[in-house]
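In: would you be able to build a 3D model of this:
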Amino acid sequence: MKPKQLVEKWVAVFNSGDAEALADFYHDDAVNHQVANEPINGKNAILKMFQDEFAQADMTCIVENIFEDGEWGILEWKDPLGLRGCGFFHVIDGKIKLQRGYWDKLSFLKQHNLPIE
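Out: Below is the predicted model of the structure:
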């Protein structure tokens, strides 16, 4: 699967809130680094991250653009509350090896009435 196709499918699964199906997109030794947080290492830890996040907040990813450059899928997104961000997905052999995301954590916490760290 090409990176752009993978990101399109990833978004659909993300929006369904299915953490286990989402974790299946990752290599066993993948890294997910949402730069507002510490990097998450390994598929099992990524699964737990998504389970925790889906339990905390109702999240929806609205695609603005998806680009592809070689082994990379690039997602520009927004959510219904106005938060915007982008994600970079390094796809090797049809699975995500590295994901890096950029978004405003403070705005996210305020929008979802979550405690500010």
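In: drop to CA atoms for contacts and neighbour counts, all remaining ones
Out: Fine.
In: next secondary structure element downstream of the helix or strand Asn15 falls within?
Out: Using DSSP states H and E, Asn15 falls within helix 3-16. Using DSSP H and E, the helix or strand that follows helix 3-16 in sequence is helix 19-23.
In: now that following helix: buried residues?
Out: Ala19, Glu20, Leu22, Ala23 (16 or more other C-alpha atoms under 10 Å).
In: pull the contacting residues for the second one.
Out: Right, the one you point to is Glu20. Contact analysis of Glu20 by C-alpha atoms under 8 Å, 6 or more residues apart in numbering lists Leu47.
In: let's see it at 10 Å
Out: Residues near Glu20 by C-alpha atoms under 10 Å, 6 or more residues apart in numbering: Val13, Lys43, Asn44, Ile46, Leu47, Lys48, Phe50, Gln51.
In: before we compare anything, build this one as well:
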Amino acid sequence: MTPKKLIEQWVDKFNSGSAETMASFYHDDAINHQVNNEPVIGKEAIFEMFKREFSQAEMVCIIENIFEDGEWAILEWKDPLGLRGCGFFHIVDNKIKFQRGYWDKLSFLRIHNLPIPTH
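Out: Next up, the predicted model:
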């Protein structure tokens, strides 16, 4: 499967909100680093991250572009509430080995009426 096809499937399952399904896309020792947060290391920790995040907010990812370069896919996305971002995915053996995401955390918290850290 190409990295682009894998990310298309990832987005489809992301929109279903299943943390267990999302975790299945990752290697056991994968790293998910949303640059607004500390890196999340390992499939189990990634599962817990998705579980927590899906319980906090209803998130929807709309694909604007997916670019592919060898083992890498780059996802440019938006959501129906006006948030935009991008993600870089290193795909090895049809699973995500490394992911890095860029988006505006303050806008996300405001849009979803979540607490804004004061520190």
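In: before we move on, the earlier item: centre of the chain versus the helix holding Asn15 of the first structure, how much separation?
Out: From the chain centre to the centre of helix 3-16 of the first structure is a distance of 9 Å (C-alpha atoms, centre = their mean, to the nearest Å).
In: if we can go back for a sec, are any of the contacts of Glu20 of the first structure buried, and which?
Out: Using 16+ other C-alpha under 10 Å, the buried ones in those are Val13, Lys43, Asn44, Ile46, Leu47, Phe50, Gln51.
In: part of a strand, is the third one?
Out: No: with DSSP: H, G, I helix; E, B strand; the rest coil as the criterion, Asn44 of the first structure is helix rather than part of a strand.
In: thinking it is in contact with Ala23, fair?
Out: Yes: if you go by C-alpha atoms under 10 Å, Asn44 of the first structure and Ala23 touch, sitting 7.6 Å apart.
In: overlap of the contact sets of those two?
Out: Jointly contacting Asn44 of the first structure and Ala23 under the rule C-alpha under 10 Å, 6+ apart are Ala30.
In: tell me where the first structure has strands.
Out: With DSSP state E as the criterion, the first structure has strands at 26-34, 40-41, 62-69, 72-78, 84-92, 95-103.
In: got those as CSV, with distance to Ile116 of the first structure and mean neighbour count columns?
Out: CSV is the format used below for those (distance: least, C-alpha to C-alpha, whole Å; neighbours: other C-alpha atoms under 10 Å):
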stretch, distance to Ile116 of the first structure, mean neighbour count
strand 26-34, 17, 20
strand 40-41, 20, 16
strand 62-69, 25, 14
strand 72-78, 21, 20
strand 84-92, 19, 20
strand 95-103, 15, 19
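In: any chance of JSON lines for the ones you listed, columns distance to Glu8 of the first structure?
Out: JSON lines is the format used below for the strands of the first structure (distance: least, C-alpha to C-alpha, whole Å):
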{"stretch": "strand 26-34", "distance to Glu8 of the first structure": "14"}
{"stretch": "strand 40-41", "distance to Glu8 of the first structure": "22"}
{"stretch": "strand 62-69", "distance to Glu8 of the first structure": "8"}
{"stretch": "strand 72-78", "distance to Glu8 of the first structure": "9"}
{"stretch": "strand 84-92", "distance to Glu8 of the first structure": "11"}
{"stretch": "strand 95-103", "distance to Glu8 of the first structure": "13"}
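In: can you tell which of those strands is closest to Pro3 of the first structure?
Out: Closest approach to Pro3 of the first structure among the strands of the first structure (C-alpha to C-alpha): strand 72-78, 4.7 Å.
In: please consider this matter closed, and thank you.
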